[in-house]
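Need a 3D model of the following:
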Amino acid sequence: MRQRIAQEKPVPRNAFHLKWSPGGLVDIEFLVQFAILSLSADNSALLHHPGTRPALQAIAALGLWEEDAVNTLLRAWRALREAENRRWLRLESPVLESADAEFATLQGLTEQVRQWTLRLGLGPTEE
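Here you go, the predicted model:
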């Protein structure tokens, strides 16, 4: 799916799309959806949490993923959503350029998301 997104929603190398770039919102949402699909047969409580944040909190409460992974994903999801909301309110693009003040911070968080994707055994999130 990551390859298809990269082909259909290309982002310039010196830019970062809050949703579509590797480690962005879509990757976090995919991770959570995968957890719900793969773990809900043995953990039906996951089916009662349709949102990303409540689902991550349920995954943590059930001890299904490492606490560090859940905390990292929650921190990244919150920061990306806040940036996305600020940009929407200002009628700005969801694409950040390297000159944007938040660029380095968000890049660091998305790299952590990509690393946890690998550590959780859910595959690479590279283009």
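
going forward, measure contacts and count neighbours with C-alpha atoms only.
OK.

since we're on residue 87, how many residues are nearby?
Using other CA atoms under 10 Å, residue 87 has 15 other residues around it.

Please report how far it lies from residue 78.
From residue 87 across to residue 78, the span is 14 Å (CA to CA, to the nearest Å).

go on, residue 6?
Taking CA to CA, one finds residue 6 at 23 Å from residue 78.

after the longest helix seen in the chain comes which helix or strand?
Assignment by DSSP state H gives helix 67-89 as the longest helix of the chain. The helix or strand immediately downstream of helix 67-89 is strand 95-97, counting by DSSP states H and E.

buried set for the longest helix of the chain?
By 16 or more other CA atoms under 10 Å, the buried positions in helix 67-89 come out as 69-70, 72-74, 76-77, 79-81, 83-84.

Alongside the first, I'd like the structure of this one:
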Amino acid sequence: QALVRARPVAGAPACLAAFDDIRREVLCQAREPAELAREIIEMRERMRDELAPRDPGVFDLKHSVGGITDIEFMVQYAVLRWAHAHPQLVTWTDNLRELESIAELGLWSKDDCATLHDAYFALRAAIHRSILEGREAHAEGAGFAAIREQVSAFWREQLEAAAT
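Now for the predicted structure:
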């Protein structure tokens, strides 16, 4: 999963090219979709157990159900699931361009990808604002309720359904 986001930032050109080749080779391996979905769900649940707030009235923009990490995990799932058939999916390392590629290839609908794109952008902007203001990236009560539900519904539709 980490290789989906990995990119070299410095080094000899030959090393950078070798890293890109290895990254592409690993990411483009065929994977069994149900097993992949189960592994991603399990990893996400472990992260959530460790990092999400225990108070159900607090929405952590990053770690709670329906937060930005759920979007990141879904994008990583899509890349790992379909890169063997669509190697262009491993071109980008950022979620927004990966979502554009997923939509262009018709792997998820353009509307679904646009919804996830907009949710990611809104959550990321709110997280950045929180950091700049020196406060935790939390929303109280019904804050971000529509985004949370959209992200959670897509999670259920894509990952939980694929895991069965």
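
TM-score for these two?
For this chain pair, the superposition-based TM-score is 0.86 by TM-score structural alignment, normalised by the length of structure 1; 118 aligned residues with a CA RMSD of 1.4 Å.

before we move on, the earlier item: what range in structure 2 matches the longest helix of structure 1?
The aligned range for helix 67-89 of structure 1 in structure 2 is 110-132, by TM-score structural alignment.

residues in contact with the spatially most central residue of structure 1?
Structure 1 has residue 28 as the residue nearest its centroid, 2.4 Å off, counting by CA atoms, centre = their mean. Residue 28 of structure 1 sits next to 73, 77, 113 when contact means CA atoms under 8 Å, 6 or more residues apart in numbering.

in a strand, that's where it is, yeah?
No - judged by DSSP: H, G, I helix; E, B strand; the rest coil, residue 28 of structure 1 forms no part of a strand; its state is helix.

That one pairs with which position in structure 2?
If you follow residue 28 of structure 1 across to structure 2 using TM-score structural alignment, you land on residue 71.

and its match, how far is that from residue 150 of structure 2?
Distance, residue 71 of structure 2 to residue 150 of structure 2, by CA to CA: 10 Å.

With residue 122 of structure 2 instead?
Residue 122 of structure 2 sits 13 Å away from residue 150 of structure 2, going by CA to CA.

Same list (the buried residues of helix 67-89 of structure 1) but as a markdown table, adding distance to residue 22 of structure 1.
What follows is the buried residues of helix 67-89 of structure 1, written out as a markdown table (distance: CA to CA, whole Å):
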| residue | distance to residue 22 of structure 1 |
| --- | --- |
| 69 | 17 |
| 70 | 18 |
| 72 | 15 |
| 73 | 13 |
| 74 | 16 |
| 76 | 12 |
| 77 | 13 |
| 79 | 15 |
| 80 | 12 |
| 81 | 15 |
| 83 | 16 |
| 84 | 16 |
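
And the strands in structure 1, which stretches?
For structure 1, applying DSSP state E gives strands covering 15-17, 95-97.

Residue 118 of structure 1: which of the ones you listed is closest?
Ranking the strands of structure 1 by proximity to residue 118 of structure 1 (CA to CA) places strand 15-17 first, at 20.4 Å.

how far does the closest one sit from the chain's center?
How far strand 15-17 of structure 1 lies from its chain's middle: 14 Å, per CA atoms, centre = their mean, to the nearest Å.

Tell me which other helices or strands it touches.
Secondary structure elements in contact with strand 15-17 of structure 1, counted by 3 or more CA pairs under 8 Å, 6 or more residues apart in numbering; DSSP states H and E, are strand 95-97.

how close does the strand it packs on sit to structure 2?
In this overlay with structure 2, the average offset of strand 95-97 of structure 1 from its partner residues is 1.9 Å by mean CA distance after the TM-score superposition for structure 1.
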